[in-house]
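*Asks:* next comes the sequence, and after it the predicted model I'd like to discuss.
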Amino acid sequence: MIIDFFKRGSNNGDQPQAMSDTAREMVEKCKFPYEVFPEGSNHSDIMKRYEEKLREGKEKGFTPVIVPVDETLEEYWEIFEDEEYSFEDTIRGASSEEGKKFLHECYEEMLDDTSMSEEEYVGEFDDEPDAINHVTAFMEFGAPDTLETIIFEVPTTNPWEVVAYLPFGGWNECPNPDKMVSVCKYWFEKYGAVPVTITHEIMEMSVLECVSAGDALELAKEHYAFCPDRVDQGTRTGTISEVAASLEVSKIWYFWWD
């Protein structure tokens, strides 16, 4: 079945919203209600609106997702459309068990590819960890300005499904949408992790509580298996143990695939 979200969406306001050509192409590929924030909007205004939609969605049956206007992501959607991608099949095939198994197998494969012991592979971190408690995917890199940003109302009350409705991945070490959905389902059921932002190369998830010290290291291994750049390019020490320390003080999980 051809995915049917590649149709025109509609905004929630009474008046048309000004937007760039790329933003227009993105909302025209989706049938979801949306709200557009122009470039340079206040970060806190976008997050306040997201939180409002999060509460509203619990009553009306949708999950909001923040998507910065992204030409590459729009092109990916066009490729998925051409390949007759089906979000329904992707969701139907999702499994927490498969998500956990995928992460375990990826981690073991990466460990086997080194000459290190697991203790060496995990490394040591005894510094002050970075607390990640704000999403940043819609911020201009290296600048305080926000990008043009869309909040989509994805028609599901299962937050893990949004990565099937707004697919990306399947290149280099970024998992295919089917693997990504199973991983997100696993993490949602175990930790309550909810995708907040999606770009063609970034996903940020939120949790209500930081993970415990007892869970942090195993979860950090899973994060590394899911997104090696989270460790290799996203830490000061290049260690899994640094990610584990950060998870103990963070309510946002950040993933970026180079």
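*Replies:* On my side now, so go ahead. Numbering: from 1, shown residues only.

*Asks:* only C-alpha atoms from now on, for both contacts and neighbour counts.
*Replies:* Noted.

*Asks:* hmm, who's touching the helix or strand where Leu103 lies?
*Replies:* Under the criterion of DSSP states H and E, Leu103 resides in helix 96-112. The list of residues contacting helix 96-112 from outside it, by Cα atoms under 8 Å, 6 or more residues apart in numbering, reads 118, 121, 179-187, 189, 221-222, 224-226.

*Asks:* quick one, what contacts the closest residue to Val27 other than its chain neighbours?
*Replies:* If the residues on either side of it in the chain are set aside, Val27 comes closest to Gly9, at 5.5 Å by Cα to Cα, 6 or more residues apart in numbering. When contacts are counted by Cα under 8 Å, 6+ apart, Gly9 is found next to Val27, Glu28, Lys29, Cys30, Lys31, Phe32, Pro33, Tyr34.

*Asks:* got CSV for these, with neighbour count and secondary structure too?
*Replies:* CSV is the format used below for the contacts of Gly9 (neighbours: other Cα atoms under 10 Å; DSSP: H, G, I helix; E, B strand; the rest coil):
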residue, neighbour count, secondary structure
Val27, 25, helix
Glu28, 16, helix
Lys29, 19, coil
Cys30, 21, coil
Lys31, 19, coil
Phe32, 24, coil
Pro33, 19, strand
Tyr34, 21, strand
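
*Asks:* returning to that earlier point: in ChimeraX, how would I select the buried members of the contacts of helix 96-112?
*Replies:* A single ChimeraX command suffices to select whichever of the contacts of helix 96-112 are buried according to 16 or more other Cα atoms under 10 Å:
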select :121,179,180,181,182,183,184,185,186,187,221,222,224,225,226
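
*Asks:* and here is the other one:
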Amino acid sequence: MTIRSKPLTALSTDPTGGMLGLSLPPGSLVSETYDGPWSEPLLWVADGTAAPGAWAQYLPARDAAGLQPVLLQDEPRVEEWWDGELDPGMMSDPGDHRAEEVLTLFWEAAVADTSEGEEDEGETIAPFTTGWPGLASPEGTVADPDTVAADVADALTENWLESPRPALVPVGRAADIPAAIGWSGPVNYENDVARLCAVLRSWEDRFGARVIALSYARLDLSVAAPPQTPDEALAVAAEHFAFCPDNIWQGYETIRLYAEEALVGNTHWTFWWD
């Protein structure tokens, strides 16, 4: 996947982003794994950790320069994983994939894996059968996506992420951030993150979802229009099972329990790949 980095190139000579109408703190530009003479920067990362309010503080960069804000979790076991771990050249374009086709294939693979590792896979995926159940119906947006995103980012900063770093990515929509920077978090599950981004685009359109934070193998989203009833949540949970089976396998055991406890009214969706 190609990435437009002209705004980032400008930061190499104007570190605070004044020419772009920004006022950035000290930070650095990160290039892809192959840092040759033709490589271009993929993202800008602040030197310091994010404080509450940081995500909203960087929204003007999106509107003024097309730089999408995201938080990067600097993990102790993989410090600054974005330095030397990014390879967008390995990714296709999210626009080349259809969310339902991607989820259908993922669902079939997850169900097959469940049947191999469980005595009764029917209980895990009930009330669904082995066939893909289809996309969940979109919900009416109940809140402004940017406001919800800022609230979720603050909650992550205060309660969940130990040392998040604000970052800016030159990409048209937040759903494309993982593929645009060549993130490899789900590598044991899916090599081409653009296929996951196609699903993120669909969630962005249907549920007002936004990519808020990336860790080494974790993805956090805000959701402006989460499901409000158990039945609505069940349909979304099927998509989550296809997207990231570990969400159910490692913690909830069944799609129904996951829907009831993790999705009803929840404006924060998180995914972690083993």
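*Replies:* Good, I have the coordinates. Quick caveat: nothing in here was measured; it's all calculated off a predicted structure.

*Asks:* ok so, going back, compared with structure 2, how much does the helix holding Leu103 of structure 1 deviate?
*Replies:* Comparing helix 96-112 of structure 1 with its match in structure 2 after superposition yields a mean distance of 3.3 Å (mean Cα distance after the TM-score superposition for structure 1).

*Asks:* looking at the contacts of helix 96-112 of structure 1, which are in helices?
*Replies:* Counting by DSSP state H, the part of these found in helices is 118, 121, 179-187, 189, 221-222, 224-226.

*Asks:* what is the neighbour count of the residue lying closest to Pro175 of structure 1 once chain neighbours are set aside?
*Replies:* Closest residue to Pro175 of structure 1 apart from its sequence neighbours, by Cα to Cα, 6+ apart: Gly169 at 5.5 Å. By other Cα atoms under 10 Å, the residues close to Gly169 of structure 1 number 21.

*Asks:* can you give me the distance of Gly169 of structure 1 to Thr199 of structure 1?
*Replies:* Taking Cα to Cα, to the nearest Å as the measure, Gly169 of structure 1 and Thr199 of structure 1 are separated by 10 Å.

*Asks:* hang on, isn't Ala61 of structure 2 packed against Leu67?
*Replies:* Yes: taking contact to mean Cα atoms under 8 Å, the distance of 5.4 Å between Ala61 of structure 2 and Leu67 places them in contact.

*Asks:* which neighbours do the two share?
*Replies:* Between them, Ala61 of structure 2 and Leu67 share the neighbouring residues Leu168, with contact defined by Cα under 8 Å, 6+ apart.

*Asks:* so which of those two has more stuff around it?
*Replies:* Ranked by neighbour count (other Cα under 10 Å), Ala61 of structure 2 and Leu67 place Leu67 first, with 26 against 23.

*Asks:* residues contacting the more buried one?
*Replies:* Leu67 of structure 2 is in contact with Pro7, Ala61, Leu168, Val169, Pro170, Val171, Gly172, counting by Cα under 8 Å, 6+ apart.

*Asks:* what sits against the first one?
*Replies:* By that I understand Pro7 of structure 2. Leu20, Ala65, Gly66, Leu67, Pro170.

*Asks:* keep only those of those residues that are in strands.
*Replies:* For the contacts of Pro7 of structure 2, the ones inside strands are Leu67, Pro170, with DSSP state E as the criterion.

*Asks:* mind checking which of the contacts of Pro7 of structure 2 are buried?
*Replies:* Ala65, Gly66, Leu67, Pro170.

*Asks:* the first one and Ser31 of structure 2, how far apart?
*Replies:* Distance of Ala65 of structure 2 to Ser31 of structure 2, computed by Cα to Cα: 19 Å.

*Asks:* adding distance to Gly89 of structure 2 as columns, could you present the contacts of Leu67 of structure 2 in TSV?
*Replies:* Putting these into TSV (distance: Cα to Cα, whole Å) gives the following:
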residue	distance to Gly89 of structure 2
Pro7	20
Ala61	25
Leu168	19
Val169	16
Pro170	16
Val171	15
Gly172	18
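
*Asks:* ok, which stretches of the stretch 151-274 of structure 2 are strands?
*Replies:* Defined through DSSP state E, counting those that start in this stretch, the strands belonging to the stretch 151-274 of structure 2, from first to last, are 164-170, 209-214, 218-223, 268-272.

*Asks:* most tightly packed of the ones you listed?
*Replies:* For those, average neighbour numbers computed from mean count of other Cα atoms under 10 Å are highest in strand 209-214, which has a mean of 27.

*Asks:* skip the chain neighbours and tell me the closest residue to whichever residue in structure 2 pairs up with Asn158 of structure 1.
*Replies:* Applying TM-score structural alignment, one finds that Asn158 of structure 1 aligns to Arg173 in structure 2. Counting by Cα to Cα, 6+ apart, the nearest residue to Arg173 of structure 2 once its immediate chain neighbours are dropped is Gln68, at 7.2 Å.
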